[in-house]
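Undergrad: structure of the sequence below:
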Amino acid sequence: MAGAGEVARDLVLVTGDRVTLNPTGAVGIEPGEGRDGINFATYRDPDGHVHVVPSDAEDLLARGELDRNLFDVTTLAEYGYDSRGGGTPLIVTYARIGDSPAARGRFAKGGARLTRELPSVRGAAVESSPGTAAKLWNEITTEVATGAGRRKLRAEIGRVWLDRRLDLHLESSVPQVGAPTAWAAGYDGTGAKIAVLDSGIDATHPDLAGKVVAARNFTSEADARDLLGHGTHVASIAAGTGAASDGTRRGVAPGAALLNGKVCTAAASNNCPESAIIAGMQWAAQQGADVVNLSLGGLDTVGVDPMEQAVNTLTAQYGTLFVVSAGNRGPGEMTVETPSTADAALSVGAVGDDDFLPYFTARGPRIGDTAIKPDLTAPGVSITAAASSTAPSTPPGEFYVANEGTSMAAPHVAGAAAILAQRNPEWTGTQLKSALLGSAQPHDPTPVIEQGAGRLDIARGYDQRLLADPPSLSLGRQQHPHHDDPVLDRTVTYTNTGTSAITLNLELTTRDPNGSAAPAGMFSLGASSVTVPAGGSAAVRFTADTALNGPEGHYGGTITATAADGVRVVTPYAVDRAVAGGEVTFRHLNSVGEPTSERSTILFSLDGGEDYFLGTESEPITRYIRAGTYLLQSWITDSADFESRQTMLVDPSVRIDGDQTITLDARRGRPVDVDITDDPNEGTVSVELGYWWRDNAGNMRSYSNLLDGGRPLAFGQVDPEQRTPGLTSFLNITLAVPGPGGDFVNSPRSYHLVRRFEQYVPTGFTQTHSTASLARVDARLGESTPNTRGNKTSYPSFGEQRWAGQFAIQFDLPFTHTEYYSAAAGLRWFSTFGDHHPATRTSTISLQGAPRAYRAGTIVTEGWNEPVLGPSYSALLLPSDGVHRTGDTIHLDPTLIGDGSGHSGWSNATPRYTLRRNGTVIADSTDGPWPDVTVPATRSTFLLEGRVEPMAPAELSTLVTAVWTFRSGTASESTPVRLPLWTVSFRPALDDSNVARAGTAFRLPATLAAQPGSTPGSVRKVTVQYSTDDGRSWRNATVTGSGNTRTVAVRHPNTSGFVSLRATVTDSANNSVKQTVIRAYRIAP
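TA: Modelled structure (predicted):
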């Protein structure tokens, strides 16, 4: 799915550019103020996420100075960082110590608000509004003199990150890790402090009563209570007393004290702001926590992100141990999540009671450098622990609940660390981590990169007197070819904290990528035994020679040091003997054959592997590229002048299998020229060249470049005769007649032209059209809020492929605009509309229509944003849209805002909904639509209530409510079954400002419709009431007609004001709706 939910989402990028993300993945783009001439690249990654990258951000991304998540519009929508949410929160790090005052000055001049200082990452959390994003962009970046549209960060700014919203990672387990042995020896964590940074703790639970010694709330919720239940569950695994179970369900360290740092809200997902987590880390370390448990995380990226930096900094500064769950994104490799991927963190994966990894637990190695992560494992399957009494999901009187995930594994290790801290109060977090890894129990045949040192073993670890430094050996990646790989030479130092010398026998085990023994001599130790003096240290040499022949991939094993009295230390190691690749040199020539650094080149893996984004480093560029087949595309600009030619070159299939040179010559491109023969005044708004393909891993990928039409453009395929099965490309061109101001605002006519190409990318394109060869649409664009500007966008749809982009044409509302469209077999057009205030860039409504086919030579009239704005399901795009049932799961996506023409959408406010079954509430949320609710299989009566109150400056439909009643029982597990929810759409005849005359009898056409694809009964009863005092009193309206088409008669008073409408429909199957729209339309004399 391209976006969060199934309606268009209006987003503002960090650059100030407005993006409308549609459910299909199509995007509408309105460049920010002063950003004319900026081009936009749009691509879909293997996870289905849509990215929109302005051309002036590409260099910053290539240098790693901007977080790529800032342009992942799917993620922005999922986090709620849209125009309703008020802007995009950032984490900005400073370039140097002492840059904070200068950076804060930049934030202030850019209209941004500093929400919290984050000294552990040498930065701050910053938030800008949609109206000031472009201003902030110009404050934190500056132009590069040598390149048009290229920018760099200001001297005082280090990096700019998205303030992500991370997810929480959801009796035999405590004995499994050996905790009772430590208890019997007198060690239960007494005197140690465990900070739980989570959704809060229910301090009233019997297992946790009196244990919370400090609490701090870092969220937007009112206090540190646990309204979700996750934090309470985690806290009791680490340190619960088991009081509610007569001690049966004790945590690992029942004597430890707890610090409650609430960093996550009760939302279902994306509920842990990154800046809140970092602030919680700082607080916990300052409070003297020995151990900090973080049962949360998010996707890791190459390099050190702000959370990883905070873990590393605070560990070094305070000696705190951060125990972090590895994540639940398994079973693929490199799925381990941040911040568990920090060097200093103790990353914890999950195992079942048989020590095997469950499918969900994240695996290593760490992305980028292939370091060993997770560090060890602990029980995380079917863990029963405390339930929060303040979480709505907890049944009354229940004290315990079972959950699973790496969230449950981490607190087992946090509790173990507290026991070690009690036993060794002088130890730092680094020493605690070493002891826990060294005492772990490896599980054969699980690879080291999946389990680290092995499963937690407190029975051995609580009395561990021997520490290894480093506790694990990550040897990195040895690049292909391997005949000249350097020998990797490392040292493991054993430290004896006991009072007598220890002689250790050393044993080396290793496995190749296939699980077999590594070639003899590839890994070796410098000695077979070593004696470590009391209170002293001894070193052992370890070498890896990957030049020896063997399979390519990840090798891993353990160094096991064992003493006669049973003392044992395990040190895992791993190295990546990389698959084939080569040093590839890319040379770029402009359209006159000169070398140029004014270019941007991307290699998309056709094998499901890594993509490579090459910025504008010095020409030529040389990079190591892994062997495989790639789709290569490059933008080459003739010079730094905005008026110079741009050329896009594509090679749909490039094979990399060793060192080579690739030359990209812009002279291969040919111009694009499209004209309307009978409208000589038209100009080019935008040209988009895009393509989609399915890679060899089965992922559907897409890429397009949306270009400002005001500069010379050329396209070309490196080999024009090459044909590539599975590749489809397209040209999407928008022409328009300029408006009164000379630009395309208030354009009277626009032309939307598209051409599709199978198995190749065009080399140049020339075409002429007449208006008679196109379909004509006369679009009325209504004004629901005074002084707003509307954006109308239209996207071509080729079957299921609807991923095109579009620059939005803007209109001062109300406005009537004539549009012409390409018409062809299989081609449909998908249109959207949105409005916003030009000064604040805040929107009040976004609407979308269903894809529509047009015939050449026809004239169609369409109305957009015309009252009455209320519930509508007529523009559902996907089978998963709307309210439907699959098996015993009801998916809630109630659409409370649509216009009188049936276009569905959303307002600038968050809707609230409540679902009841047989009178009992089973779901209630203020976080918007789109949850899945599990219900009993038996056929039952459901009541779904929806409510939304659009915020000022909206003047129409200021309150919309609907109460649907329907019957439903178990349904197909494979095909969503839409439920019979009725709506009533009113389409009154109003003037251009949506006003009807006061003091008259007035008739409103009304259309009754159930969700498309549902099976309602026949309409049995319809009633309509109207109000002229915002719903304080109601009058019955006269309803005439039959079936699904009715006419409603009302009487307007002879004064200015608003008319509100309330309607009910009941069908023969007892499905019904009662919907209310306050201020449905205006009246005036």
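
Undergrad: from here on, contacts and neighbour counts on C-alpha atoms
TA: Fine.

Undergrad: just checking, residue 618 touches residue 597?
TA: Yes: if you go by Cα atoms under 8 Å, residue 618 and residue 597 touch, sitting 6.1 Å apart.

Undergrad: and the helices in this structure?
TA: Remark: helices assigned in the chain by DSSP state H are 58-62, 73-78, 100-109, 133-140, 173-176, 179-184, 230-239, 274-286, 306-318, 406-423, 429-438, 448-451, 458-461.

Undergrad: quick one more, to check against the first:
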Amino acid sequence: MRALINGLLAAALAAGTLALTPAAHAGPANAIPRASSAGSVPGPAAPPPATGGPAVPKVRGQVTLITGDLVTVSESGHRAEPGPGRTVDFHTQVSGGHLYVIPSDALRLVASGVLDRRLFAVTQLLTWRYGDADRSDIPLIAQGAAAAPRSARAVRPMGGLGLTALRVPKQEAGRAWQELAAPRALAAGRGKLWLDGRREFTLDRSTAQIGATTAWKQGVTGAGVTVAVLDTGYDPSHPDLKDVVSHAKNFSEEPDVSDTFGHGTHVASIVAGAGEKHRGVAPGAKLAVGKVGGQQGASDSAIIAGMDWAVSEAGAKVVNLSLGAPDSPGLDPVEQAVNTLSQRTGALFVVAAGNSGESSPASSPGSADAALTVGAVDREDRVTAFSSGAPREGDHAIKPDLTAPGQEISAALPGGGHGEMSGTSMSSPHVAGAAALLAQLHPDWTGARLKAALTGTAAPTAGVSPYRQGTGRVDLVRALGQRIVAETDGAWAAFPWDGPGGRTATKAITYVNTGESPVTLDLSAEGEVIALAARRVEVPAGGRAQVTVTIDATGKAPGDYPGIITARAGETVVRTVAGAYVEPESYDVTITALDSQGAPAEPWAQVYHPESGAFRDLVFQGGEAKVRLTEGDWRLHAEVREDQARITIASTAFTVKDATSRVTVDARRGRQVRSELDDPTAERGPAYQWSLAEGGWGASMVSMRGGIGRLHVIPARRPGLRYAAHTSWFKKGATPSPYRYDLVDRRDGEIPEDPVIMGRRRDLTTVTAVYRASGVAATGLEGSGPVIPGWLMNTTTPNRDRMELPATITHHRTPGFDWTGALVVGAMALDDPVRRARSGREEWNVAVSGPAFASGGEGRTGDASRTGDRIAYTAGPFFSDGVRGRLGLDDAATGTIVLSRDGREIARADLAGCGRRPRNCRIGAEVPAGEGDYTLSTVFRRQVAHSALSTSVESVWTFRSGTTPEERPLPLMAVRYAPGGLDSHNRARAGSLVRVPLWVERNPGAPRSAVRSLTLEASGDDGATWRRVPAVRTGDGWTALVRSPAAPGFVSLRATVKDASGAGVTQTILRAYAVR
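TA: Coordinates of the predicted model:
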């Protein structure tokens, strides 16, 4: 809603907003090597979305970006608003299930890799509760002084890793961005800035399954070894963990190391639990528990700080990380920390592979080279369906490294009991415990040696690819008993299609004999591309022997070639993963851009693969961009912007055939977009928008100034291409204009040669819109715009003029499209649902203005919900008018929220500026476990120049609630009214009988429960006295007849509702409508 308030009122000053929304699948580079950003976009792999439009995000809310700009996500789409003093475009894309909104002045920094793309993943930020309703700062991790703005607050350095966790207050974001975007800061490549993101915790017979019981019988229990568990804390009073934890420290935002989630206690007891029945893998080891998060996950900076503490202060030899996030090309801060600390300290980091199944790569930081990454098997050593295992992002290397039990694992839970959990979170501590046992036997071994010993001795599951299981299920009997360890920097190669060195690589495996007798190993290789220099090698006692491995993919088709090298000597078996990835046929393509004068240009541009849906951002320097693309058909979509005076849109089809492939975008070929209307009294307005889409890719822009004449398009014709443009017309010399024309030109299969947006009055629909006043004269600004599903055109453009209310505007619109609208009056904003363009009448700012709930259940239920024993509530649209589906709030209103249980107050919050500062209008409170009777009351009051009505709006909800296993919406209700017969000031005639239809709305996602009773009361003296008014059931609501006072004044309304579940609300609106 804030985007409506600020965006429309600032429309005359705003340069425009750009919403470029590729709905395609993200196409990251197949980086070779993994740490490089160079590489190819995947070729055909999966069909693009059928509609060509992005999925509506399942969250809603407002997010202040690091640039100071604001993005609002709602059920119907999103709006982006430039921060104060900024004139930028907004590029958006849907990738990995999340919506990214990137301001144009951040694009180059994101593309170059110095600015974390996740800083603009608005739906991810909302999911992580980084939105404006949940926190007032932006959490960051900076590398280098240039990435740390002066307005940021340092919260923790991270162990000599060159990283610092920062927090930038959102009100300072614009100023911070000016520092970051300065020529000598990030733009000069001096440092890097990440979002301090979150990682999820990747949720009796298992110890015997891996051979731990055999180790115990031999006296190997992990004694003398410290294992760090970085998780959700632990239960210090649990019998299984008594006297087990030697170090504990809290790195989370919660108050102490106590485990309120259960995950950390469970994981810790799998490693080293001391219970008789539920004994951990290494019951003699000591635990260092670092609490790095809770139910909402763990921040990257907390994880890194915990890792450093574990190895530098707590003395941990092994560190367990049962957490992760989707992997991406390159190295993120946590992956860097795993690699750096492993090398620096000799510790072993054991990491869960993730629970996304066989089609997903191992999660981060399990994707780090140094990590010992663990997948999950069931009790029969079958790889579980949830265990992640697919080629690693970038080089397609094999992860996980091995597997361990992870299905229905029984272990300790907070409160002294035990319970079963499943996930690679449970597999990882099995291996961490196994590493502790091995470290007891070999205290001088490094983490790399421990990793090699565990992976080399794992027991494979027959017929299962190494991508799913690595070398197999951890086998402690072999790991503790064998004396041969295979060490290698990696017997894996990634070959570019046309690399200068061909497709042959030489690797080495060193076999280390820790025993007292020489061992002769027979070697064999499974895999199409693996060749061994020797089939037999002798490893001397206490010595080592090296074997050369040739990875030869010459003549092989593009794809993955995983394999295993096995060394045998009697009962001794050592396995090492090996193989290659061959890139699809790909070439470096040069793309040139010229402006309308033929000079080099630096446009925003993307290449898009129409079959797979893969796309890539391009970065131009000196009018050229280079990108590596797979052979075949591609599309180039570009926007050449020239000092706000001219924008040229291009969409070009091209074919990549060989290394000579080149593409040129030439703005000189652009045709000016015009608009024509057969009404000589009208003139074009300053706002316009365009949309372009093809397959799963789409882009749109809305501009608030300059008019449609700024826009130029380069004609194109091909199947599947879709183009649309929209502009408005108003009456010449009339302020405000009594009418508005909204004209749309939509084309299938082409960007037109003659781009004219044509309007003929006889062909247009006509809607008479009445904008009421609320008892006093006021100034308002309306906005409207077309909604084209899959075309990404769903943004309102403001009227040229403000209007004095009450007012009437006649809207003439191109038929065949849906439309959305908005109205701002003072600090109050109303947002209309999508409506079909048909002739008729609509009314705005209709009494009664009061509480409402959004239709549908796709928004984040956290707006009013209970999760476990925490209740969260954000005051919503308390000033919605009397039209179904329409939502509104008033930023000038103030008030209070109070939450009580069994008559005792638990939490209270003051309300002010809920549109601009939703965090100010939210409570979040820990409540007692178990069932209880709750009262949640919210009251807004306003004394404003733009309205004499709804001066006090109060809802008092009562409901019963108990501990929940997951987030559940609260059973809140709102009563809405639409009194008939009121005039344009929302006034009834004195003494008249007013027919008042009313209906009940519910919190989205809350259980449906029939209304058992509804009582309505009215007052003519601002609530001093009340009289009951009968309400009769009609359709899906009720109807009441309310007698107006005999003298001018106001009518107040109070409704009391009870449903079948026992939940209820008493809603009181003072001065609901006026009387004249």
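
Undergrad: quick one: closest of the helices of structure 1 to residue 927 of structure 1.
TA: With Cα to Cα, the closest approach to residue 927 of structure 1 among the helices of structure 1 belongs to helix 73-78: 11.4 Å.

Undergrad: what helices and strands are in contact with that closest one?
TA: strand 9-12, strand 50-54 (3 or more Cα pairs under 8 Å, 6 or more residues apart in numbering; DSSP states H and E).

Undergrad: more neighbours: residue 618 and residue 597 of structure 1, which one.
TA: When residue 618 of structure 1 and residue 597 are compared for neighbours, residue 597 comes out ahead with 23 against 10, by other Cα atoms under 10 Å.

Undergrad: and that one, what is it in contact with?
TA: Taking Cα atoms under 8 Å, 6 or more residues apart in numbering, we find residue 597 of structure 1 in contact with 588, 616-620.

Undergrad: in strands, which of those fall?
TA: Counting by DSSP state E, the contacts of residue 597 of structure 1 place residue 588 in strands.

Undergrad: any chance of the contacts of residue 597 of structure 1 in TSV, plus distance to residue 121 of structure 1?
TA: Output for those, formatted as TSV (distance: Cα to Cα, whole Å):
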residue	distance to residue 121 of structure 1
588	38
616	28
617	27
618	31
619	34
620	35
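
Undergrad: buried ones among the contacts of residue 597 of structure 1?
TA: Among the contacts of residue 597 of structure 1, those buried by neighbour count (16 or more other Cα atoms under 10 Å) are 588, 616, 619-620.

Undergrad: looks like residue 722 of structure 2 contacts residue 696 (just checking).
TA: No: the criterion here is Cα under 8 Å, and residue 722 of structure 2 misses it with residue 696 at 11.2 Å.

Undergrad: between those two, which one's more packed in?
TA: When residue 722 of structure 2 and residue 696 are compared for neighbours, residue 696 comes out ahead with 27 against 22, by other Cα under 10 Å.

Undergrad: the more buried one contacts residue 613, correct?
TA: Yes: counting by Cα under 8 Å, residue 613 is a contact partner of residue 696 of structure 2 at 5.9 Å.

Undergrad: just how off-centre is stretch 62-73 of structure 2 within its chain?
TA: Taking Cα atoms, centre = their mean, to the nearest Å, the mean C-alpha location of stretch 62-73 of structure 2 is offset from the chain mean by 13 Å.

Undergrad: check stretch 73-81 of structure 2 too.
TA: With Cα atoms, centre = their mean, you get 14 Å for stretch 73-81 of structure 2.

Undergrad: give the contact list for the most far-flung residue of structure 1 relative to its centre.
TA: Going by Cα atoms, centre = their mean, the residue of structure 1 most distant from its centre is residue 500, 54.2 Å out. The neighbourhood of residue 500 of structure 1, defined by Cα under 8 Å, 6+ apart, consists of 533-535.

Undergrad: same deal with residue 53 of structure 1?
TA: Residue 53 of structure 1 touches 40-42, 71, counting by Cα under 8 Å, 6+ apart.

Undergrad: what's the counterpart of it in structure 2?
TA: Per TM-score structural alignment, the equivalent position to residue 53 of structure 1 in structure 2 is residue 102.

Undergrad: before we move on, what about residue 298 of structure 1?
TA: By TM-score structural alignment, residue 298 of structure 1 lines up with residue 325.

Undergrad: burial measure for that match, as a count.
TA: By other Cα under 10 Å, the residues close to residue 325 of structure 2 number 20.

Undergrad: before we move on, the earlier item: and the helices and strands packed on helix 73-78 of structure 1: which comes nearest residue 1036 of structure 1?
TA: Minimum separation from residue 1036 of structure 1 across those (Cα to Cα) falls at strand 9-12, 37.2 Å.

Undergrad: can you tell me which strand in structure 2 is longest?
TA: Per DSSP E, structure 2 has its longest strand at strand 716-731.

Undergrad: helices or strands up against that one?
TA: Checking 3+ Cα pairs under 8 Å, 6+ apart, strand 716-731 of structure 2 ends up next to strand 682-694, strand 739-751, strand 756-759.

Undergrad: so which of those strands comes closest to residue 401 of structure 2?
TA: Of all those, strand 682-694 sits nearest to residue 401 of structure 2, with 40.6 Å by Cα to Cα.

Undergrad: span of stretch 979-999 of structure 2 from start to end?
TA: 12 Å (Cα to Cα, to the nearest Å).

Undergrad: now do the buried residues in it.
TA: 979, 982-990, 993-999.
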